[in-house]
Structures are given as C-alpha cells and as structure tokens.
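1. Mind folding the following:
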Amino acid sequence: MLIMVAARTLSLGAQAPSPSVERNVVYGMFSGLALLMDVHRPARPNGIGIVAIVGTGFHAGTAYNSPPMKDHPAQLGIFVQPLVASGYTVFVINHRGMPIFRHPAALQDAERAVRFVRHNAARFGIAALRIGAVGASSGGYLAAMLGVRAGTGDAADPDEANRDEARVQAVVAFCPPTDLTGPFDEFGLSATAAYIGNARLPDPKSPEWRLYRDASPVNSVTADDAPVLLIHGDKDTTVPLEHSEKMEVALKAASVATKLVRVPGAGHRMAPNPENIDFTAEMIRWFDSHLRSR
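-> Alright, predicted model coming up:
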C-alpha cells in the first residue's frame, strides 16, 4: 500500500504545468468604476509581460452584462494565446470607451494599466523594465501610443503606481489608425470622430483639427520611442495600409527600430491563414528580439 501511494504521488508530481487566467483584476478606478484586466499566465513563464488591448472601434458596451472587451474571442486567439504559449504573461484590459467616454479616457486607462503592471511586477513574476504592448485596430492605436508617448509618472502622486512610467519597451500593432485625420472608410471615419468628440471630421483649417493631429501616434514619434512592429492587411479599407506606411516612415526618420509586415489580400479583420504570411510568428519574434534579449 505504501508503495502504491508513493507511485501515485510521483505520477501527480510529474504532471506538466498548464496556463491559467486570473480574471477581473482591478488595475484602477474612475469615479467608482472599476477598470479590469485578465492576467493570462503561461505554463512556463519567461518573465516578460505584455499589455494587450483588443480593437472595438473605441466602443465599450453600456448595457448590464455587456460582454467585456477583454473577452473578445477572435482577438484573444490571434495575439493572446500565441504569446501565452510562448511564455509571455499577458494582461488583457478593459478601458473606458464610447459612447460614454471620449479621448483621452481610453489612453489614460491604457497608461494606467502599464503603470499598474510595472508597479506590481514582482507579484506577476515579470521584469518591470521589459513590458510590451500589443493590440489591433483601436487597440493597435492605443498600443502604438504606449510606445511613442513619454508616459512620465507623477512623483508626487499619492497612488504609488501612478509614479511609474507608462511607456512600454516594445510594440506590436495590428492595422492601427496612426493618423486620425485619415484616410478611413465611413465606419472608421465616424468612429474616429466620435472618439475625439465630434460628429464628423472637422475642416483642416479649424481649431478642432489640431485635436486629431495631437492624438495621432504618427505625430508623437521621437528618437527614444519603443521599437514598433506594424502588421497590416493590404486590402484594409476601414483603416487603410497608408496608416502603417506613414508610421513606418516617421519611425525610420527618427531612427526607431520598426518593421511593416504587409499581409497580402487581408482586410481589417485579419485571421491566421496557412497560405499567407505567418504574422503570429512575426509578433513572437519581435517581442523575443526586443524584450527577451534586453
């Protein structure tokens, strides 16, 4: 009997670890509203954290029991699951969105998420100075902003997490709107205008035009930005490929490491295709190169 028990204990101890998810971690509060993230933990962590932001056209559900953006199944499959399988700890966030909240609410929440993760790096078993960001569409926009904005912390803030820097050390952005002045299709145009707080794109000669320019990642590029990988379908009409092309030009001009992966035949809603470019592998290689080798 003792031998049987010992053998069973040995068998259980030999089981391989498995990934896990810590759901609804509160990373901040806004006027009593909890900002939530899910922490996707890999079976064998590599000690690197990635903040992930799904694309929702800058919208968030307003009804009770609306599906949270952090539960978006298609996008979780495209960039969260492969990252977790490669050893990355991934923090998938909710953020404030339209129609209730306007710019810069979503950006403030994304920056708060990075600060929270960085401040609690030991708790999550990651390196505080090696954090990446990934996102698609509006989430790609926010991920790009996390790489190009200074994100300086407030040393006098009573919340210690807000004293930490919000800039990440590497970015992967799928089909991101990088220039909010366009071009877009009708949906992209209306979503962008509503995100800034207008009914439509203003006249380029109006004072409101400056809001669009100032909120555009392409206009925030400086030499100390994070390396940015851009992945964009060449048949995307909602956010045309031109957005990533503009961003690539701006980053190269500032001597920032960048790469644009054009996905032939892909529209705005890209999906892995065995006959096309393996953009999942491109994403993993980018983070491995710029985060794991630091």
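
2. make it CA atoms for all contacts and neighbour counts henceforth
-> Noted.

3. Skip the chain neighbours and tell me the closest residue to Gly188.
-> Sequence neighbours aside, Thr238 is the residue nearest to Gly188 in space, at 5.3 Å (criterion: Cα to Cα, 6 or more residues apart in numbering).

4. Gly153 contacts Ala166, doesn't it?
-> Yes: contact criterion Cα atoms under 8 Å: Gly153 and Ala166 qualify, at 7.1 Å.

5. Specify which residue of these two has the higher count of neighbours.
-> Shown here are Gly153 and Ala166; by other Cα atoms under 10 Å, Ala166 has more neighbours (26 against 18).

6. Give me the spatial nearest neighbour of that one, chain neighbours excluded.
-> In space, Ala166 is closest to Gly151, 4.4 Å off (Cα to Cα, 6+ apart).

7. who's in contact with the one you found?
-> Applying Cα atoms under 8 Å, 6 or more residues apart in numbering to Gly151 gives the contacts Glu111, Glu165, Ala166, Arg167.

8. how about this one, so we can line them up?
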Amino acid sequence: MPISLLFPLLYSLKKPCFLLLLTLAFFSSATLAHAETVKVYFLVGQSNMEGKGNPLHLDTYRDDPLIKPTYASLKNGEDWRVRDDVWITYPSKARGAKHGQLTVGYGTKGENSIGPEFGFGHTIGNAIDSPVLLIKIAWGGKSLAIDFRPPSAPPSESELNATLERLQKRNPETTLNNVKEQYGHYYREMIRHAKEELAAIPTRFPELKDADIEIAGFVWHQGFNDIINRDLRENKYEDYTEWLGKFIRDVRKDLNSPEMPFVIGELSTGGIPNRGDFQIAQANTAKLDDLKGNVIFVPTAEYYDTAAHDLYLKDYWKGTDEQKAEWEKVGNDRPYHYLGSGKTYYLKGVAFGDAILKSQQKSSEQSAVRIIKDVPYLGEDRSEKLDLYLPATKSKTRTPAIVIVHGGGWFGGDKGAKREQNIGKTLAAAGYVCASINYRLAKKNGDLATRLHEVWPGNLHDCQTAVRFLRKHADKYNIDPENIGAIGGSAGGHLVAVLAYVDEMDGLDATGPYGEFSCRVQAVVPMYGVHDLVVQAKQRENRLTDADEEICKQASPVTWIDANDPPSLILHGTKDTTVPVKQSEILHEKLQASQAPSELIIIEGAPHSFHLQPKQKDLRETVIHFFNQHLKK
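-> Model prediction:
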C-alpha cells in the first residue's frame, strides 16, 4: 500500500494529538502558518495536468481497494472536504485564475472537476504537519518540442525553417520571428507565473504571510502533443529525453532550487496497452547521470479505468439514457483525457505525492549523515581506504558500528558505489557508525578458483582489520566496541559471512594492525553471496584440482558454522541469475542445523545486486530492526 494511504486512517488521531501537544492556539491555520515553513509544490503540464476528472466517480469507487483507505478523509459529511492546511493557486486556469483552500473545482471541465492536484494535495497534507501551497500552471495542447522548449535547448535553424514552412501553409503572413517567439513561450510564461505566485503569497494568502517559503517539489505531467509528433517518433523520442533533462535543469536554475525534487508523471492515455517508446523516453530522463536520485519517473498506466474504457468502446457515452447514466458514473471525457475519470486523476495525484514524500524522506536521511572519505585503515603500505558514515549529531551514548563490504566478484567494485552509499547513509541516519571499505582485489577476472588463489585469505584479513580499526578508534568516533555488525552484497555478502563465522582460533586470523583487538562481529547481513564455493565452482567450472577444491572449501562460510555464530539476516532475490538463491538457502539450513540464529528473506522478483530499497520490497525497516535488535541491546 502506498505510504500516503495509511495517513487518513490515523487522521482523526494525528492532528488533534499534534495540536494539543503544541497549544490550543494552533487550531488557527494562521497561527500554524506563522510557526511553520510553507512547503510549495509546482504542478505543471498540459490538459491532463489541468484535469478533466469528475469527483463523483470517487463516490462510485468508494469501496475500491485503492480508494477506500482515503475516501473518508476526502469528505465532510456529504460535501467534499475543504482543507485548512493546503492551499492552491491556479493562475493559468482557463476562464480565469483561481485560488483558495484545496477542495474540488480546480480542474477544467465543470465547476467541481478535479485534476491531479486533488489527490496530490490530500496526500501531502495528510503526511506532513507544515502548511502546503500548490501552484498549478497548465495549458491544454502544449508540447515540450515547441511550447515548453527550455532555454538551454534552442531550436536549430532547420527546425525553425521547417516550422515556418508548416505554419505558412495555414497563415502565409507568419514570419520567422513569429516562429522564434513560439519556441519556449509557455516555458517563459510558466516561470513568470511561478515567480509572481511566490511573490503574491503574503497578499493572496494572509494566513501564510509570516511563514517562510520552501520550494519542496515539482510535478510534470505532459506529453500528448509530443507523442503524436512524427519527427520525434522517428528516433524513438530521444530528443524528448534530452529536452526534458534540460527543462529540469533550467527550471531548477530559474527557480533557484538546484536540489528540488522533480516528478515525471507517465503519459498513460489508454492505459498499460499503450505503453511504448514515449514512456521509455520519459523514464530515461530520470536515468540521466546528473538527475539520478532526485528526479523520479512515476508510472500511472495502472490507474487508467479499464471498466470506463469498456463502456466508452460500447458507445455508452452517446447511447440510451440508461447507458449514459451508467457511463456518467465512471466517465466524463475521451481516452486522451483519461476518460475524465475522477478515480484516475485522483490516484495519479496520490502517486505523485507518494513519490515526492519518498524523495523528501531520502533527502532527510542523507542530511542526517556526516561522511568522512578515504580514511587509511590498513597501514602505510596499503592504498585501500574506508569511508565513514556518521550520524549528523553525536549521541550521548556509544554508537554501534557496522562494516560495509562491497561486491564485485573479488576483482572489482568500490566502497563508494551506489549500493554501499545507500546502505551507509541509511544505517548512519538510523544511528550507526558505518565503515564502507575497499579491500585487496584480484588483478583480473577469471574462474572462481583462480581469483581465490590470488586474493584469499587476504581479502578476509582486510575485513577483519576493518573491525579492529573501529574498536581501536572507538573513542574517536564514539563507537560501542562491544556491538559491531557487518553487511555486504555479492562478493561482499560472502566475505561478511566468513568474517562472522570464522573464529579467531580457526587459523585464518589477520596479522597486521590492531591485533590486540577482536575482529568478531555481533550480527551479520549477507546479501546474495556465495556461501558454499565448492558447490558453486563445480556448477560453473569444467574441473577443479585438489588445490582448487581445498581453497574453495576453506573460503566457504558454511565450512566454519557453529552454534556460537552471531545472528544472521540473509537476503536474496528469486531473479538472481548470478548467484543462485540456493546458495542462501544452503547457508540458512547449515546455520539452523547448528542452532545458530538465522533468518532468510527471499525477495520475489529481485535480481542480483540490490541495495536496501529494491523496487520489489523496501528492506530498510527490516535491516534496521535486525541490527537494533542485536546491536542496541
């Protein structure tokens, strides 16, 4: 269930409790605004951001699993709720600008119509205690190729001439200057409206006049006039991806908000069957190197009302009075306007809101972390370093620590890879000192046994030294030396497992710095690692020499398991084609047979090499709970 759907269930408790904790004066929205920062969100696009939805369709679908959890929070008796904590201004609204408290009526098809702002505003308003202002700027029939063209992507001479030729067929008096003015006209209008609305907040919304302003997000829902552009279609809309990337950079610059979360709402007219190259181009924008992380592509085709579409295809919208009545319960327009489905427009807004909230949560977590890079830990003769992830504020009590070991098949990978950053920032924000380490690697790829001969047991020794380093410097970094854990993925998953299960008397102990300190860990999370290397090598290699089999056995975590091993949380995905999920099952079975505490979580559909937030299942709460249980006793 999207996180926003949980808030309305608690709404009757959340707000009153919050207000009582502050003072009864906070029942005034004006007083609340004076004490808070106003979170401002921009909702921008063409006709489907304008909105053609009929809110009465939400009454029709009140028992739908996606509507039911929030339906009651949208109503005030028989009327639609008017929020006292979410405001909206819509300067570009057809037939005149409109502003006020959020309720129905901010769409463009009928007095009470809705667009994505309705679900978005309720989602954000239910989730945060700060006052919220939505600035909606949208015009129907506008393209990114011409109308919203960003300043950093000016049209070429050939584009201008082709457009001039096309427009002169309709109006021979069209000039080249007329064409140049069209390119980016609505981009410039959007920025003008945005700045004017920000400046007008104190006078337009007196309740907010003394509040600080924070631009908290931007939602872009547009594309119909570009998907039908034959020139763009020829190169699978690659130009759209490029232009939208530049649009995002330009908007952030023009609004002086370089880290502003940005949501791209999927164009999904016609639903899932109509997904294709254009939707891929939209999604690819969020994958551009400099936009990854705070640009989010949000699928919406799942919310297209297929039941309404069936009635549309049966011509109920122009049929008998009885058929029209049936149609009007679910539909209101043509497929290119999502059939005017209030359900669809609402759920799209909810999805956009959820995406913004998750982005803000991620940003908040990252801001709660200090990072110290490239700390030497292996001695002067070694180039490998570690990165420390520390809670932003020093705890009054000692903090447990966690060693993070990267993957890469024992010959590649890096401590600063995205997976390791995700783990480090997540766990540091949860109150842990984390050390993401580089360690000795094989010089090149080869078969499993060949790589092991080159680096084993040196790679294990580096992991052991990292644990000892943390204990050595416990005072410096405020570490609880009695409670240290380890986590790693793939090759790192293998190494943290060996680190956890090898005893200091097993003959594999490191010689080197800090030998007076223990290298034992008190909890371990091996993620999709190889744990019985003999089984894995025999499946992958044509033959194993006696020496190969011996080193594989010695390097296998399962070799060293006994009842004294620390608790293990083992994670693996069913779609892993690099390391079979059977490897984690073998490890779990061996631990259970030895009566060592172990939990195995298999993530359905997850591939090899995921971090703590694979799209199939958010694992942050699970992993943090595990470490809290065993390291924060």
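
9. For the corresponding residue of structure 2 for the residue nearest to Gly188 of structure 1, which three-state class applies?
-> Using TM-score structural alignment as the criterion, the counterpart of Thr238 of structure 1 in structure 2 is Thr578. Following DSSP: H, G, I helix; E, B strand; the rest coil, Thr578 of structure 2 is assigned to coil.

10. Can you get me a residue count around Thr578 of structure 2?
-> Neighbour tally, Thr578 of structure 2, other Cα under 10 Å: 13.

11. which residues in the stretch 301-450 of structure 2 form strands?
-> Assigned by DSSP state E, counting those that start in this stretch, the strands in the stretch 301-450 of structure 2 fall at 369-376, 385-391, 399-405, 433-437.

12. Of all those, which one comes closest to Asn161 of structure 2?
-> For these, the distance to Asn161 of structure 2 is smallest for strand 369-376, at 52.4 Å, taking Cα to Cα.

13. what does that closest one contact?
-> By Cα under 8 Å, 6+ apart, strand 369-376 of structure 2 touches 383-392, 425, 428-429.

14. What is the nearest of those residues to Gln366 of structure 2?
-> Checking the contacts of strand 369-376 of structure 2 one by one against Gln366 of structure 2 (Cα to Cα), the nearest turns out to be Lys425, at 5.9 Å.

15. residue in structure 1 matching the closest one?
-> Aligned counterpart of Lys425 of structure 2 in structure 1: Gln81 (TM-score structural alignment).

16. what about that match, how many neighbours?
-> Count around Gln81 of structure 1 with other Cα under 10 Å applied: 16.

17. and the longest helix along structure 2, what other elements does it pack with?
-> Criterion DSSP state H: the longest helix present in structure 2 is helix 342-367. With contacts taken as 3 or more Cα pairs under 8 Å, 6 or more residues apart in numbering; DSSP states H and E, helix 342-367 of structure 2 sits against helix 56-60, helix 116-127, strand 262-265, strand 295-298, helix 418-429.

18. Help me confirm that Val530 of structure 2 is found in a strand?
-> No: counting by three-state DSSP, Val530 of structure 2 is not part of a strand but coil.

19. what sits against it?
-> Listed by Cα under 8 Å, 6+ apart, the contact set of Val530 of structure 2 reads Ser490, Ala491, Gly493, His494, Gln536, Ser556, Val579, Gln583, Ser584.
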